[in-house]
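Student: based on what follows, work out the 3D shape:
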Amino acid sequence: MNTPLRVLIHGASGRMGQALLRLAADAPQSWQVVAAVTGRAPTQRVVDGVPFFAAAELGGVPAFDVAVDFSLPEGVEPLLQLCVARRAALVSGTTGLAPAQRESLEAAAASIPLLWASNFSVGVAVLDELVERAARALPGWDCDIVESHHVHKKDAPSGTALTLGESAARGGATPRYASLRAGDIVGEHLVQLAGQGERIELVHRASNRDIFARGALQAASRLHGRPAGLYSMRGLLFGDS
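Tutor: Sure thing, here's the model as predicted:
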């Protein structure tokens, strides 16, 4: 019988943190949450068998194999330092990072296996691969990326749209962006490539947020035990870094 992966959830009070706790509890044979970390002091120290810690108490968490982080930019650096000190892997989906913070992640990847992604959907990882291939095969075609999210999402274009745009650019396209904010849309991304008399549309639609939490846990499982380095969802899915 395989030993469950010991997971630390950082940002446990947020929507993604709550989804991670719930999904990990549903599959105890795969993941064991050894600690949940919140920004403020927790009102309960143990919830459903999981010990909770405040961010200020991060150094006192028990041993873990992988940290899964969906927190705030100011919380990433202390967690990064802890993972490096303990030689534990890190999966992070925290957005809004400053360039210096991204550089810190890249530097830490010399010591630990590390994955940062703007989107942990397996379907989006496949879309990202297809976008780059299509752009490379269709030189000179117009490339437009339209992303739609709920009315409360502030950043535009979304991090996922920008990631798709980077892949399109690697394929030789020049992406343009449009953003829609309406209702309770979880997330939709359309990449359109248009030439003379024809066009291709590549679309991903998310119907619930569990896909992102499930993808992050799957990424943690695939990242554990790998050599130090900076990994991507595409890399873990398609077998390269």
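
Student: going forward, measure contacts and count neighbours with C-alpha atoms only.
Tutor: Fine.

Student: state the distance from the residue of the chain most remote from its centre to Leu72.
Tutor: Here the chain reaches farthest from its C-alpha mean at Gly197, the gap being 37.0 Å by C-alpha atoms, centre = their mean. Noted for Gly197: a distance of 46 Å to Leu72, by C-alpha to C-alpha, to the nearest Å.

Student: and what of Ala173?
Tutor: For Ala173 relative to Leu72 (C-alpha to C-alpha), the value is 32 Å.

Student: ok, then the element right after the helix ranked longest in the chain?
Tutor: Of all segments of type helix in the chain, defined using DSSP state H, the longest is helix 122-137. Note on helix 122-137: by DSSP states H and E, the next helix or strand toward the C-terminus is strand 142-149.

Student: I'd like the distance from that next one to the chain centre, please.
Tutor: 20 Å (C-alpha atoms, centre = their mean, to the nearest Å).

Student: excluding residues flanking it in the chain, which one is nearest Arg199?
Tutor: Counting by C-alpha to C-alpha, 6 or more residues apart in numbering, Leu193 is the residue found nearest to Arg199 once chain neighbours are left out, at 5.5 Å.

Student: for the comparison step, fold the sequence that follows:
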Amino acid sequence: MRVLLLGAKGRMGQAIAAAAAKAEVEITAGLDLGDDIAKQIQDCDVVIDFSHPNASSELSRACGKAKKPAVIGTTGHSEEERAAIEDLARSVPVVLSPNFSVGVNALFWLTRKAAEMLGDGFDLEITEIHHRLKKDAPSGTAKKLAEILCEVRQLDYGKNVRHGREGLIGERPANEIGVHSIRGGDVVGDHTVTFSGAGERLELSHKAASRETFALGALRAARWIVGKPPGLYSMEDVLGL
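Tutor: All right, here's what the predicted structure looks like:
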């Protein structure tokens, strides 16, 4: 498999390059924000993008024109950037995921099942911790967890998700989903979903110790997506969850 890697100088880009070498995957070129994707894209089977949300438009144009599938792990997209990715998926297969760890995708599945089983009698909170250099907050994984909870509870993300609390805020609304971001040190990524009920509390947690787990998941997604029909896929599709 031949991979064009975007975001090659970043932490995830370096982790993917290292994992690719062990897996005998060829990185045809390693590009970063501002490099010309179109000049390099013809030599690859699939594009893996861990660069920057600003690259979404150029990535979409290049992949669409060359008919190359894409695996996108970049987070923090605006509505316009997300729309460009969705438009690309109408012509080529795209895996878009905030997290390529098998364990985190198990957390997504478990969160959905727990929310369905526990019902409306439990308060929902999400906490995520990342290294001090992470640029976006909350993490894409935390947003995905909140989206899952909103879907199960039939809530509106914009109205019911609350990012942090401060001051005299009054009682907690029953349909509120709290999301809290902590930044510091070199933490790779911790995520916890807390279900708090009367007399009991359930916590579902995932803690990443190495970026290698994300890199291996991205390469797994890249192998899976080649040859698939156009569409917007998730890592849960890759894993068959």
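
Student: give me the TM-score for these two chains.
Tutor: For these two chains in superposition, a TM-score of 0.85 is obtained (TM-score structural alignment, normalised by the length of structure 1); 219 aligned residues with a C-alpha RMSD of 1.6 Å.

Student: quick check, the residue nearest to Arg199 of structure 1 in a strand?
Tutor: Yes. Per DSSP: H, G, I helix; E, B strand; the rest coil, Leu193 of structure 1 lies within a strand segment.

Student: residues making contact with stretch 190-202 of structure 1?
Tutor: 127, 131, 135, 140-147, 203-204 (C-alpha atoms under 8 Å, 6 or more residues apart in numbering).

Student: contacts only, for the corresponding residue of structure 1 for Thr127 of structure 2.
Tutor: Counting by TM-score structural alignment, Thr127 of structure 2 lines up with Val146 in structure 1. Listed by C-alpha under 8 Å, 6+ apart, the contact partners of Val146 of structure 1 are 161, 177-180, 189-191.

Student: residues near the equivalent of Leu72 of structure 1 over in structure 2, how many?
Tutor: Matched across to structure 2, Leu72 of structure 1 falls on His52, judged by TM-score structural alignment. Using other C-alpha atoms under 10 Å, His52 of structure 2 is surrounded by 17 other residues.

Student: then Met117 of structure 2?
Tutor: 9.

Student: aligned partner of it in structure 1?
Tutor: So, by TM-score structural alignment, Met117 of structure 2 is matched to Ala137.

Student: relative to Leu236 of structure 1, how far out is the nearest residue to that match once chain neighbours are set aside?
Tutor: Distances taken as C-alpha to C-alpha, 6+ apart put Gly171 closest to Ala137 of structure 1, at 7.8 Å, once the chain neighbours are dropped. Between Gly171 of structure 1 and Leu236 of structure 1 the distance is 20 Å, computed by C-alpha to C-alpha.

Student: now do Leu105 of structure 1
Tutor: Counting by C-alpha to C-alpha, the gap from Leu105 of structure 1 to Leu236 of structure 1 is 18 Å.

Student: again, but for Ala110 of structure 1
Tutor: For Ala110 of structure 1, the distance to Leu236 of structure 1 - C-alpha to C-alpha - is 18 Å.

Student: next one: Arg86 of structure 1
Tutor: Counting by C-alpha to C-alpha, the gap from Arg86 of structure 1 to Leu236 of structure 1 is 23 Å.
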